[in-house]
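Engineer: I'd like to go over a predicted model; first the sequence, then the structure.
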Amino acid sequence: MMKNIKKYIAAFGLMATIVSCENLDELNVNPSFPVDVSATALMPPIEQQMAVGLQFDNRILGRYIQNFSIATVNTAGSQWDQYGYQANSDVGGEIWKMVYFSIGLNLSKLQEKAIAEERHDITGISKIIRAWSWQVATDYHSELIDFDQVFTQRLSFDYVGQEKVYAEVVRLLNEGISDLARTDGNVSQTYTAGGDKMYGGDRSKWMKFAYGVLARNLNNQINKASYNPDKVIEYCDKSLASNADNALIRYNGTIAADINFYGPGRSNFNTFRQTDFAVRTMNGEIFGATDPRMSRVLVPSVGTSETAPASAAAPDPTKYTFNGNPLNTTASTAASNVSRIPNFWGTYTVGAQANPGRYLFRDKANFPLMTYAEIQFIKAEAAFIKGDKALALEAYKKGIDASIDFVNANTVVSTVFPITTTISATEKSAFLANINVVPLANNLTLSQIMLQKYVALFGFGMLETWSDMRKYHYDNQNIYKTMSYTPNGGLFVDNGGKMPYRVRPRFNSEYVWNFEALKAIGADKVDYHTVEMWFSQP
């Protein structure tokens, strides 16, 4: 009997071996979850992660640049309001995760497929996205993983300095632009549009986006002898030409996976409040004129504000009372305080999908990666540094104009608190005609350019604003007037009295698995985040 059993086992094993050898290619293949997908199937999640990485980390960057602060003092995460960081935490590490994990190998696979299929438009797009991701990551963290080692089988990685990263960004962008200019092979806007949810396969718009990244790259280097404002202006002129070119990541806002991270349906901002500095940039204290964007972007306090309009057909947003939270205090949420500040949805409660939200803080709001207004302010800054004040004023005025139109496109009209209307043509014209806001060319100041850029990027362009603040070394006398760097409780203890210039690499990848390499760049030091960036140095 035992001999027969052994024969059966041997025969079964032989059959299994034959079957496995003949069908080896099918081993571990699940037809419901293919491992090889089309290029257009890879593109939407890659583009979506471009927004998610920024949105997560904007929660801390928004506090470094004083767009907002958290509602209470001495709670988890309040270190960021004191210009510090959370040790042994992944808070602040989402951009790193986006670049190396969420996008990472997916983008490599996209480029490989595009090259193999001679889809030069997708090849160009993939290089531009990679360049954008390196630019974002280095402006946030500084040193990055050596390009010869990244996405390899290595278990530890060395880091390269920001100068090498900046050069790699330029190389990739130039290659991407060249690829997009090709018309041979299998270039097809119809095919690419199936996956490209940002620009619908429009190569001309991707080229403009690439030139915008080039403009950011070079304009961050204003302190260097090699800085060339004419080149910046050239890049801006080749970049976004109107709000129709804005780089937007879109949200349908119907299910949790497709709700804007800022929206009430995700409830990620219920403890955040606008700062007093953000209010001063719009309430006339700095510019000498009330900004019509204030009542559409910022949130009024209940206090003496109009909670219901005298006329439903003609609500009066001028009756709003706006307050800003001093850095890291509890005053903003005390129920006994009639001037307490709502969250960015206009409520005091945890977010829910039933809440319509406001401005970019809506479930269905599209998230901007780059806007025409930003490009115009970059051009204005470069022209000002060059000494061409007439050109600087022209670009400056276009930037404000475009920002107002952008705000209108994202305004939810409401006749209940917080009452909101779109900015009328009369309001817009009056603001642009105000000599305090748009002076004569010879009277234009660099502070006006940078502060209007601050307003235009409020709520989404935190990294670009922080780059500006760092290259001007937090100058609150000549540039960011009235901004205070003395939060409640003082600067974070590990700062040693210094301001932050970088965010530490992601804890759960670098500090846990690659610590020896971090020591080589000084990232084991408690004040590493205060080390100045290469781009901001002479």
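Structural biologist: Good, I have the coordinates. Residues are numbered from 1 along each chain as shown.
Engineer: hey, let's count contacts and neighbours off CA atoms from now on
Structural biologist: OK.
Engineer: list the contacts for the closest residue to Thr304 other than its chain neighbours?
Structural biologist: Leaving aside its chain neighbours, Thr304 sits nearest to Thr321 (6.3 Å; criterion: CA to CA, 6 or more residues apart in numbering). Listed by CA atoms under 8 Å, 6 or more residues apart in numbering, the contact set of Thr321 reads Pro300, Ser301, Val302, Gly303, Thr304, Ser305.
Engineer: most neighbours, which of those?
Structural biologist: Pro300 (30 neighbours; other CA atoms under 10 Å).
Engineer: shouldn't that one be in contact with Tyr320?
Structural biologist: Yes. At 5.7 Å, Pro300 counts as touching Tyr320 under the criterion of CA atoms under 8 Å.
Engineer: now the strands for the stretch 251-400 of the chain?
Structural biologist: 272-274, 367-370 (DSSP state E, counting those that start in this stretch).
Engineer: try this one next to it:
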Amino acid sequence: MRKLSIVIFCLLATAFSSCKKFEHFQTDPNKPTQSTPELLLTNIETKAFNDISTSGAFASRYLVNTDGIDANQYYNWQRSSFDDFNRLRLVVKMEEEATRTNQPVYLALGKFFRAWFFMRLTLTFGDIPYSEALKGAAENFTPIYDKQEDIFLNILNELKSASDQLAAADGEIRGDVIYGGKKEQWKRLINSFSLRVLISLSQKEGNAKLKVKERFAEIVNNPAKYPLMNGTTDNGQLVFADLQDNRYPYYNNNSMQTAFYLEENFVNLLKQYKDPRLFRFAQKATKFASLPDNDFSAYGGAKGSATIDENNSRVVNGEVSKIAKRYYNDPVNEPSIVLGYAELQFILAEAVVRGWISGNAADFYKKGIQASMEFCKIAPADITAYLSQPSVQLTTGKELEGIFNQKYIGFFMNSGWQVFYEQRRTGLPVFDVSGNGVLNNKKVPRRWMYPESELNLNRQHVSDAITRQYPQGDNINGVMWLLVKE
């Protein structure tokens, strides 16, 4: 009888355990499904702010690669990726966790990072999924593509909301490796980024929907509500450390040590201005090794448009300067700036010249140069001497050329592809395509083609977007809405 009771008990226990939902057995207790917003924030920040790109440097005529035919240098790239949507999914998760734990300060930062990553995506391709993006949980795996105009409008509104929400939000920002939890500095970055977005719309001054000039002036003329960066200490930047996975991205990079040289036109621009930043960016050419480090004639460049054979010949002759050793020898080197005080000053100078705001363009321009040179650790006396040179002063009627040249110099090995987008918008400085190495019919591309995965998984919507934007099909020379004057 006792044995029978035991058997019956076991059967009952099994029956009750089988009533548990199937989902219960799909949860791995060793893999948590929840996180904290601060941990997610750290991850998001490092992905957004570590934006040092030699690919962008080749395309923007800063550097030349002598190891092989680089598609960026020779303007023959094709497709890019939607990887930033993976980063946006982290932002969504941070927002969910912020809501769950009642920490609204992270919701404000979430709006900023949404704007940040969506901006990068639309600058790359043109129209992209936006209103229906990031809804895989709702089983929408084929989102429509929103028009670039609507995306920009939403980005601007998102940033304004982020600034207002951050001002009102209580609570600490933990997990912040950029500003150490200082909300005021985040507000300055958000508002300064809004100005970058607006100046990128300079071709759309006449667009009644966007009201670019009015939005720009609203921010600049109300510093109490919309504070901007006050100095280089407000730079939006990621500082590196001599620790595993935290070092400068090109530390110990073999290609940078052996095959990365400065581009000739960039070197000549620095020489034209007698710019001491050249000595921080480059090594002396071996042919002139006996000359002092601060002798401009000791530096030379290779042509980004020339063939590899032509450039290697000049390298063998000792005529060309390698990139400075600190970029591959120093594990910390310099921070990765994604948006800095120097850029903000150049944006303000351009806005004055365009008549969007009042002020003195030359003052903003010189503040931008000084901030850039301070970042490059140029001695104060040398900065003062540089700013007094006649060649550095803004020339009447050519103010934008001077501003864009200095902005270009200040972007060296920083801010990812932003310098390329600036040149695409303004045409300045001119990127050389005269040499025999340039592909793409000797044209600088205007965009990237959509990922192959979209053609496989979301063909109808991506095809509609291509037809709407690019009559010649999905190609790297298509002119997106952003670049068409209104």
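Structural biologist: Everything's here; your move. From a predicted model like this one, the values you see are computed outputs, not experimental measurements.
Engineer: hang on, the earlier thing: aligned counterpart of the residue nearest to Thr304 of the first structure in the second structure, please.
Structural biologist: Matched across to the second structure, Thr321 of the first structure falls on Ala298, judged by TM-score structural alignment.
Engineer: count of residues packed around Met18 of the second structure?
Structural biologist: Met isn't right for residue 18 of the second structure; it's Ser. Look at Ser18 of the second structure: counted by other CA under 10 Å, it has 10 neighbours.
Engineer: Oops, could you answer that again for Ala167 of the second structure instead?
Structural biologist: 17.
Engineer: what do we get in the first structure for it?
Structural biologist: Checking TM-score structural alignment: Ala167 of the second structure goes with Ala181.
Engineer: repeat for Phe118 of the second structure
Structural biologist: In the first structure, Phe118 of the second structure lands on Trp134 (TM-score structural alignment).
Engineer: burial count for that match?
Structural biologist: 23.
Engineer: do Asn434 of the first structure as well
Structural biologist: When neighbours are counted by other CA under 10 Å, Asn434 of the first structure registers 13.
Engineer: how about the helices in the stretch 351-500 of the first structure?
Structural biologist: Using DSSP state H, counting those that start in this stretch, the helices of the stretch 351-500 of the first structure run over residues 372-386, 389-409, 425-433, 446-456, 462-471.
Engineer: Next, work out how far apart Ala162 of the second structure and Tyr106 of the second structure are.
Structural biologist: According to CA to CA, to the nearest Å, Ala162 of the second structure and Tyr106 of the second structure sit 10 Å apart.
Engineer: Determine which member of the two has the greater number of neighbouring residues.
Structural biologist: Set Ala162 of the second structure next to Tyr106 and count neighbours by other CA under 10 Å: Tyr106 wins out with 29 against 26.
Engineer: And the more buried one, what's its match in the first structure?
Structural biologist: That one, Tyr106 of the second structure, aligns with Ile122 by TM-score structural alignment.
Engineer: quick one, strands of the stretch 51-200 of the second structure?
Structural biologist: Using DSSP E, counting those that start in this stretch, strands in the stretch 51-200 of the second structure cover 63-65.
Engineer: tell me the helices in it, going along the chain?
Structural biologist: Going by DSSP H, counting those that start in this stretch, the stretch 51-200 of the second structure shows helices at 54-59, 83-100, 104-125, 148-168, 183-199.
Engineer: and the ones you listed as JSON lines, adding distance to Tyr74 of the second structure?
Structural biologist: Formatted as JSON lines, the helices of the stretch 51-200 of the second structure follow (distance: least, CA to CA, whole Å):
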{"stretch": "helix 54-59", "distance to Tyr74 of the second structure": "8"}
{"stretch": "helix 83-100", "distance to Tyr74 of the second structure": "24"}
{"stretch": "helix 104-125", "distance to Tyr74 of the second structure": "18"}
{"stretch": "helix 148-168", "distance to Tyr74 of the second structure": "28"}
{"stretch": "helix 183-199", "distance to Tyr74 of the second structure": "28"}
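Engineer: okay, the helices of the stretch 351-500 of the first structure, which one's buried deepest?
Structural biologist: A comparison of those by mean neighbour count, using mean count of other CA atoms under 10 Å, puts helix 372-386 on top with a mean of 26.
Engineer: neighbours of Ala168 of the second structure, just the number please.
Structural biologist: 11.
Engineer: Check Phe12 of the first structure too.
Structural biologist: Residues lying near Phe12 of the first structure (other CA under 10 Å) number 12.
Engineer: Spit out the contact partners of it.
Structural biologist: Counting by CA under 8 Å, 6+ apart, Phe12 of the first structure touches no other residue.
Engineer: and with 10 Å instead?
Structural biologist: Contact analysis of Phe12 of the first structure by CA atoms under 10 Å, 6 or more residues apart in numbering lists Lys6, Ile18.
Engineer: Check the gap between it and Phe68 of the first structure for me.
Structural biologist: Taking CA to CA as the measure, Phe12 of the first structure falls 69 Å from Phe68 of the first structure.
Engineer: Double-check Ile385 of the first structure against Leu444; I have them as touching.
Structural biologist: No. Look at Ile385 of the first structure against Leu444 with CA atoms under 10 Å: they stay out of range, at 11.8 Å.
Engineer: Can you pull the residues that touch both of those two?
Structural biologist: Overlap between the neighbourhoods of Ile385 of the first structure and Leu444 consists of Ala392, taking contacts as CA under 10 Å, 6+ apart.
Engineer: ok so, going back, can you tell me how far the match of Tyr106 of the second structure is from Phe151 of the first structure?
Structural biologist: In terms of CA to CA, Ile122 of the first structure sits 20 Å off from Phe151 of the first structure.
Engineer: do Ser295 of the first structure as well
Structural biologist: Applying CA to CA, the value for Ser295 of the first structure to Phe151 of the first structure is 47 Å.
Engineer: Looking at these two, which is more packed in?
Structural biologist: Between Ser295 of the first structure and Phe151, counting by other CA under 10 Å, Ser295 is the more crowded of the two (24 against 13).
Engineer: which position in the second structure aligns with the more buried one?
Structural biologist: Looks like Ser295 of the first structure aligns to Phe279 there (TM-score structural alignment).
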